[in-house]
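Engineer: What follows is a predicted structure for the sequence shown.
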Amino acid sequence: MRRGIAAAVAVTAFTISASACSSGSSSSDSSGPVTITWWDTSDATNEAGTFKDLVKEFEKANPDIKVKYVNVPFGDAQTKFQTAAGSKGAPDVLRADVGWIPGFAESGFLTPLEGTPAAKDKDQFEPNLIKQATYQDKLYGIPQVTDTLGLMYNKELFTKAGIDKAPGTWAELKSAMGKIKDKTGVDGFAFNPQGYYAMPFLFGEGTDMVDVGDKKITLNSPAAVKGIDTLQDLLKAPGARKLDTTSNAYANIMDAFSSGKVAAIIQGPWENANVFKGSAFKNKENLGIAPVPAGSAGQGAPLGGHNLVAYAGSDAAHQEASQKFIAFMTSADSQEKVANANGTLPTREDAYTVEVVRNPGIAGYQDLLSGGVPRLPLPEYSSLYTPLETQLIKIVSGQVGTKSGLDQAAAEAGRLLPDYSAS
């Protein structure tokens, strides 16, 4: 699944009473089954088939419920659901990015799931994942798949360069890059200049884009400047791949890594399956997965994934059917099947079976989940990636200085968060 993080930013939600909405795509009558609509935002080519198979299993086990399956491109789904929720046509169930929960809940589009059949196994899920499916102390989503960023690296290239372990700090990565380039001729590191991939550099200095507790924008704080300066220093060092700021940057970097033309990248488990198709990783054991390197204040990577949520505008019969469907799709058995077929990470411990962790990509990222940083419970949070990314590209390409660029990003963030003070 290629994550269109930059494209899938939040649009400021308009508030609407969800009780006044109705789902135009759902139907039922006293003589037939209830039909619910599910918008699946998974990759239509590599992942959707697994979910379609699970829908058939659910319908077989629940003959009184039919599921209308619709695959909606991830990059379009947030705005499309928001628009549909304000009129007729919203789906009963949506596969929502974790960052969408606060905004949709704030607008009244989602049904709280605490105490419903959908949340019957709540205690089986990773606590941090439940935390970011919760807004203002109400549970609005059930985690279906999860992810975090890690350092993917080519073990063979590292060994050829005389490096016997993954770098634990940005300074160690900088040193490793130069050795790899010198010993193998291959670029040591490539960076995708999207805002989401810059977050470990902020977390590594103990900061985030905002401080929710103090209602303060921290995008241009001294810690944030230090983090992005660290990134700048890394990209200017010997062994760094030439920066790609084209629209195909993501694909180009993944192709280079998978074919052995670059030794390390920052990436998430959604690319496991594609990496293993590459010539450099025919032997899956050649893929190294380690925590993103640490900054001066420690190490951290964003915790992501997708939750299944229920539309608040559906009637009681559809709510009940939706809750059963969500429980089925997030069960240990369903998550095990998804992990084995798609190579993605389950959200509950009992789904990490012997067969699932036999996949080195899954096993590697499972070890990183406990250190993931949950998304802040702020409706506008996902929108902040846009000003960060816009200025990040200018900074790393030398158009503006780090402080100047982050000051501009903070000013743009201030327009999204007028109640927040600047650093």
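Structural biologist: Looks like it arrived, so ask away. Residues are numbered from 1 along each chain as shown.
Engineer: contacts and neighbour counts: CA atoms only from here.
Structural biologist: Will do.
Engineer: All the helices of the stretch 151-300 of the chain, residue numbers only.
Structural biologist: Secondary structure of the stretch 151-300 of the chain (DSSP state H, counting those that start in this stretch): helices at 155-160, 170-184, 195-203, 222-236, 249-258, 272-276.
Engineer: now, of the ones you listed, which is deepest in the fold?
Structural biologist: Counting by mean count of other C-alpha atoms under 10 Å, helix 195-203 has the highest mean neighbour count of the helices of the stretch 151-300 of the chain, with a mean of 23.
Engineer: ok and that helix relative to helix 222-236, angle-wise?
Structural biologist: For helix 195-203 against helix 222-236, the angle by axes from the mean of the first three to the mean of the last three C-alpha atoms, to 10 degrees is 120 degrees.
Engineer: got a list of contacts for helix 195-203?
Structural biologist: 5-6, 149, 208-209, 223-224, 227-228, 230-231, 266-267, 292, 295, 297-302, 385-386, 388-389, 392 (C-alpha atoms under 8 Å, 6 or more residues apart in numbering).
Engineer: Which among the residues you listed count as buried?
Structural biologist: Buried members of the contacts of helix 195-203, counted by 16 or more other C-alpha atoms under 10 Å: 5-6, 149, 208-209, 223-224, 227-228, 230-231, 266-267, 292, 295, 299-302, 385-386, 388-389, 392.
Engineer: Looking at these, which are in strands?
Structural biologist: Within these, residues falling in strands by DSSP state E are 266, 267, 301, 302.
Engineer: Turn those residues into JSON lines, columns for distance to residue 64.
Structural biologist: Shown next, in JSON lines, are these (distance: C-alpha to C-alpha, whole Å):
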{"residue": "266", "distance to residue 64": "46"}
{"residue": "267", "distance to residue 64": "42"}
{"residue": "301", "distance to residue 64": "43"}
{"residue": "302", "distance to residue 64": "40"}
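Engineer: Comparison target, given below:
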Amino acid sequence: MVFLAQSCSIGGPKQPQQQASLIWWQTFDDTRIARPLIDAFQKANPGIQIKFVQKSVDTYEDELIDALAAGSGPDIFAIHNDWLPKHQDKMTPAPAKILSVRDFQDGFVDVADTDLLSGEQIFGVPLSGDVLALYYNKDILSSAGIAQPPATWEELVGMTGKITRSDSRGEFTRSAVAMGTSDNVNRAPDILGALMLQNGTQFYSQSRTSSSLSQAARDEQGKTFLPAARALEFYTQFSNPSKVTYTWNAQSNNSIEAFAAGKVAMIFSYAYLRPILKTRAPFLNYGVAPLPQLTADGNKINYANYWALSVSKQSKNPDAAWTFLKYASSAEGLRHYYEVQKQPAPRPDLISEQQGDADVGVFAEGALTAKSFYKPDSDAIEAIFVEMIDNVTLRNIEPEDAIQAANQKINLLLRSR
């Protein structure tokens, strides 16, 4: 799908204009969403044409790599928030005269620094600020005598027995929460990653040359524990038949399908799930709450998952491309971008406007405390996290041993780079 924005003349004295034609590749969002933003930019910058191309997320990364290798890639392309380490060599950073590091840090939520800055250079700008949140079935919780969704993981654990139902064969007819497995839980590695961050896991050494996943810490009582193993044990308990929290297993349906069908009370996902549920389950009585935390009064930690825009190193017009990116990620630009479809904003000045919004407020507010962690290769790290879960749930390996195995694989990955 391609959209070519036409130049528009404006009144006033003639000013020297940049002349450039830029190709923008984007996933998920289509021309209806991009059109108001491009039109507004074109009106102020009539010398710059933006050719918008929507790409399928299923083939996007491979297609992008092939196009850049052939020298026929776009000027501007979308990157996931954890892609910078493996694709930085394909990008050109923002010129300080267009977007300074200080302006970037002042304008966006903190997690953008972690994901999009490298060596005091800016390699991308976010267009949204999505985070994991708790989707819950209001009817199921009410039927179980539960007035409010859980604010802490301890509260969630206490609800599982009240909600879970099984038949005479021991098969679940209603599950409390979709957790514990990998294949049938939407974004299982993200949920585990969030638990690790909340438990204080140190993922790497300071130089990022070795994994610290198996590094021990001390709790408030001075006892030694492995934060990553504690998170893994907590996550997998919900699929362990020997635990009182057993409520989900490998035979359960896909978590999103189960939630849409009213077979599970709670799942974790992002803002993008709302339009999907509207189509698949238009009469489902559900709500969205913030991701549970370790304690109700501690500092909140949420988990980021969003897309950003970057400029190709091959672009013949990098200044023009960055001029567009600066506008696209500004408060004015994002207001245009959200005209057709609301998205949680990555900017504190817009989050303050969105916090009370019924559709994106929970996600927008969560972006203020969102975290992520360095992934030398996002696909490889995700596979390691899936294997961690499977080692515990399918192979009966102890969580500490599963963490040790993952630690070794991450070290091999770091050495191969």
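Structural biologist: Good, I have the coordinates. Quick caveat: nothing in here was measured; it's all calculated off a predicted structure.
Engineer: Any idea what the TM-score comes out to?
Structural biologist: Scored against TM-score structural alignment, normalised by the length of structure 2, the superposed chains reach a TM-score of 0.77; 376 aligned residues with a C-alpha RMSD of 3.5 Å.
Engineer: Relative to residue 318 of structure 2, how far out is whatever residue of structure 2 lines up with residue 109 of structure 1?
Structural biologist: Taking TM-score structural alignment, residue 109 of structure 1 has residue 91 as its aligned residue in structure 2. From residue 91 of structure 2 over to residue 318 of structure 2 the distance is 10 Å, taken as C-alpha to C-alpha, to the nearest Å.
Engineer: Spit out the residues that contact those two alike.
Structural biologist: By C-alpha under 8 Å, 6+ apart, the residues touching both residue 91 of structure 2 and residue 318 are 311, 312.
Engineer: tell me, stretch 361-374 of structure 1 lands on which residues of structure 2?
Structural biologist: Stretch 361-374 of structure 1 corresponds to residues 359-372 in structure 2, going by TM-score structural alignment.
Engineer: what sits up against that stretch?
Structural biologist: Counting by C-alpha under 8 Å, 6+ apart, 109-111, 114-115, 129-133, 197, 270-271, 274, 288-290, 300-304, 342-346, 348, 351, 354-355 sit against stretch 359-372 of structure 2.
Engineer: Show where stretch 4-14 of structure 2 falls in structure 1, residue numbers please.
Structural biologist: Taking TM-score structural alignment, stretch 4-14 of structure 2 hits no residues over in structure 1.
Engineer: what secondary structure does the corresponding residue of structure 2 for residue 406 of structure 1 sit in?
Structural biologist: Under the alignment (TM-score structural alignment), residue 406 of structure 1 maps onto residue 403 of structure 2. Classification of residue 403 of structure 2 using DSSP: H, G, I helix; E, B strand; the rest coil returns helix.
Engineer: The aligned residue in structure 2 for residue 99 of structure 1: neighbour count?
Structural biologist: Using TM-score structural alignment as the criterion, residue 99 of structure 1 maps onto residue 82 of structure 2. Neighbourhood size, residue 82 of structure 2 [other C-alpha atoms under 10 Å]: 24.
Engineer: Does residue 82 of structure 2 lie in a helix or a strand, and which?
Structural biologist: Secondary structure from DSSP states H and E places residue 82 of structure 2 outside every helix and strand.
Engineer: any idea how far it lies from residue 304 of structure 2?
Structural biologist: 10 Å.
Engineer: Contact partners for the match of residue 109 of structure 1?
Structural biologist: Contacts of residue 91 of structure 2 (C-alpha under 8 Å, 6+ apart): 123, 310, 311, 312, 313.
Engineer: Can you tell me the number of residues neighbouring residue 149 of structure 2?
Structural biologist: 22.
Engineer: what's the counterpart of it in structure 1?
Structural biologist: Match for residue 149 of structure 2 (TM-score structural alignment): residue 166.
Engineer: Tell me which residues touch that match, please.
Structural biologist: Remark: with contacts taken as C-alpha under 8 Å, 6+ apart, residue 166 of structure 1 is in contact with 153, 288, 290.
Engineer: residue boundaries of the strands in the stretch 1-150 of structure 1?
Structural biologist: Per DSSP state E, counting those that start in this stretch, the stretch 1-150 of structure 1 carries strands over the ranges 34-40, 65-71, 93-97, 134-135, 138-139, 142-148, 150-154.
Engineer: Out of those strands, flag the one nearest residue 335 of structure 1.
Structural biologist: strand 142-148 (7.3 Å; C-alpha to C-alpha).
Engineer: mean shift of the closest one relative to structure 2?
Structural biologist: Its aligned residues in structure 2 lie a mean 1.3 Å from strand 142-148 of structure 1 after superposition (mean C-alpha distance after the TM-score superposition for structure 1).
Engineer: tell me the angle of that strand relative to strand 93-97?
Structural biologist: Using the same axes, to 10 degrees, strand 142-148 of structure 1 lies at 20 degrees relative to strand 93-97.
Engineer: what does strand 142-148 of structure 1 contact?
Structural biologist: 118-119, 122, 125, 129-130, 133, 268-270, 301-309, 326, 329-330, 335, 344-347, 365, 368-369, 372.
Engineer: hmm, which of these are the buried ones?
Structural biologist: By 16+ other C-alpha under 10 Å, the contacts of strand 142-148 of structure 1 give 118-119, 122, 125, 129-130, 133, 268-270, 301-309, 326, 329-330, 335, 344-347, 365, 368-369, 372 as buried.
Engineer: Looking at structure 2, which of the contacts of residue 166 of structure 1 hold up?
Structural biologist: Counting by both residues aligned by TM-score structural alignment, their matches' C-alpha atoms under 8 Å, structure 2 reproduces these contacts from these: residue 153.
Engineer: Residue 192 of structure 1: which of the contacts of residue 166 of structure 1 is nearest?
Structural biologist: Relative to residue 192 of structure 1, the closest of the contacts of residue 166 of structure 1 is residue 153; by C-alpha to C-alpha it sits at 14.8 Å.
Engineer: need the contact list for the closest one.
Structural biologist: 166, 263, 264, 265, 287, 288, 289.
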